[in-house]
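> no sequence on this one, just coordinates:
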């Protein structure tokens, strides 16, 4: 199998991680093998948030929602530490509102909204609603999709006539 990481020069991660991500994509049809490559890439990711984004997408589209959720939580933790964000929502909310246009904060909000989607997929509807409500409070342009998810989760069931 030929790996050409130079084809993805825009992806700012070390070459060894890039090779693992490419191998995960190339072995997509063999779930255990491709997940193994993705897990190796995650183990080496360090502060490279792009690896966590790729892993989240990988696990989500593989319908491995527990690992997709785990990846979002890891990414949220990395951003929280790097940006010195508090855990408490009441303290965090004004920071997110005032900094919502900054790339790392947008990534945080996008990842938080994604965790709500994955929780909904896992049947954790109440948690998904709570997260979607929080993101929607900050997201006045609906950039992160939380409003759409919240609408879907709270829409009354249609009656059959």
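Done, it's in. For clarity, every value in this text was computed on a predicted model and none was experimentally measured. Residues are numbered from 1 along each chain as shown.

> rest of the way, CA atoms for contacts and neighbours
OK.

> just the helices in this protein please.
Applying DSSP state H to the chain gives helices spanning 15-26, 31-44, 49-61, 65-82, 89-99, 103-121, 125-138, 146-154.

> who are the neighbours of the longest one, in terms of helices and strands?
The criterion is 3 or more CA pairs under 8 Å, 6 or more residues apart in numbering; DSSP states H and E, and the helices and strands that helix 103-121 contacts are helix 65-82, helix 125-138, helix 146-154.

> check contacts around residue 10.
Shown in contact with residue 10 (CA atoms under 8 Å, 6 or more residues apart in numbering): no residues.

> could the helices and strands packed on helix 103-121 be laid out in CSV, adding distance to residue 32 and mean neighbour count?
Converted to CSV, the helices and strands packed on helix 103-121 look like this (distance: least, CA to CA, whole Å; neighbours: other CA atoms under 10 Å):
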stretch, distance to residue 32, mean neighbour count
helix 65-82, 13, 18
helix 125-138, 28, 19
helix 146-154, 31, 18
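
> any idea how far residue 16 is from the nearest residue to residue 23 once chain neighbours are set aside?
Spatial nearest neighbour of residue 23, chain neighbours left out: residue 37 (6.5 Å); criterion: CA to CA, 6 or more residues apart in numbering. Remark: distance between residue 37 and residue 16 (CA to CA, to the nearest Å) = 11 Å.

> ok, second structure coming up, stack it against the first:
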């Protein structure tokens, strides 16, 4: 794995502002406890996953729980399951931003994607980036490319670093000496 790709790991849960402002709101204390226990139990995958599922039962669809599940599956190498969670997060982010449920139909002027302090649009972009990255890792290059191109359309100044994903896709199959 290249350094550029390693720097893109788990992009869905990449931002402290999102975690503090968006994710903690409305999370029941019991669900927060299960998320904490999942983190402390990470070495025991079955126990950690059970804590995540318990948190999900207490706070279904809550962004903090979804991101906990995403990160767990991602770092455990369960990328298909991480992609399933990324799809749920993308749908949630679209609803919360008042965007089309189909990411392909979202346009740059549908939300304030350029504002770094616009938390909900930023959550959408991070989610789209995670979706693209997972598709790339799973070999779904066509879907990954479309998602990255949409990310770059919504984030033309490349604040989220989507361009590196496009560069990786473009280099795929070429030897480094070919440059």
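Noted; the coordinates are in hand. Model, not experiment: these values are computed from the prediction.

> in terms of contact, does residue 31 of the second structure touch residue 56 like I think?
Yes. In terms of CA atoms under 8 Å, residue 31 of the second structure counts as a neighbour of residue 56; the distance is 7.3 Å.

> tell me, what's touching these two both at once?
Residues touching both residue 31 of the second structure and residue 56 by CA under 8 Å, 6+ apart: residue 65.

> got the helices and strands packed on helix 103-121 of the first structure as a markdown table, with distance to residue 90 of the first structure columns?
Below are these laid out as a markdown table (distance: least, CA to CA, whole Å):
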| stretch | distance to residue 90 of the first structure |
| --- | --- |
| helix 65-82 | 15 |
| helix 125-138 | 10 |
| helix 146-154 | 19 |
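
> Nearest approach to residue 114 of the first structure belongs to which of the ones you listed?
Of all these, helix 65-82 sits nearest to residue 114 of the first structure, with 7.3 Å by CA to CA.

> and that closest one, which stretch of the second structure?
Aligned by TM-score structural alignment, helix 65-82 of the first structure falls on residues 79-96 of the second structure.

> Quick one: average offset of the matching stretch versus the first structure, please.
When the first structure is superposed, stretch 79-96 of the second structure averages 1.4 Å from its matched positions, counting by mean CA distance after the TM-score superposition for the first structure.

> Please tell me I have it right and the residue nearest to residue 23 of the first structure contacts residue 24.
Yes. Between residue 37 of the first structure and residue 24 there is a contact under CA under 8 Å: 5.2 Å.

> ok, those two, which is more surrounded?
Legend: neighbour count by other CA atoms under 10 Å for residue 37 of the first structure and residue 24, higher for residue 24 (25 against 21).

> Name the nearest residue to that one, ignoring sequence neighbours.
According to CA to CA, 6+ apart, the nearest residue to residue 24 of the first structure is residue 34 (4.2 Å).

> quick one, what contacts the aligned partner of that neighbour in the second structure?
Matched to the second structure by TM-score structural alignment, residue 34 of the first structure sits across from residue 48. With contact set as CA under 8 Å, 6+ apart, residue 48 of the second structure has these partners: 37-42.

> Just the buried residues of the residues you listed.
With burial judged by 16 or more other CA atoms under 10 Å, the buried subset of the contacts of residue 48 of the second structure is 37-39, 41-42.

> returning to that earlier point: measure the residue nearest to residue 23 of the first structure to residue 11 of the first structure for me?
As defined by CA to CA, residue 37 of the first structure lies at a distance of 17 Å from residue 11 of the first structure.
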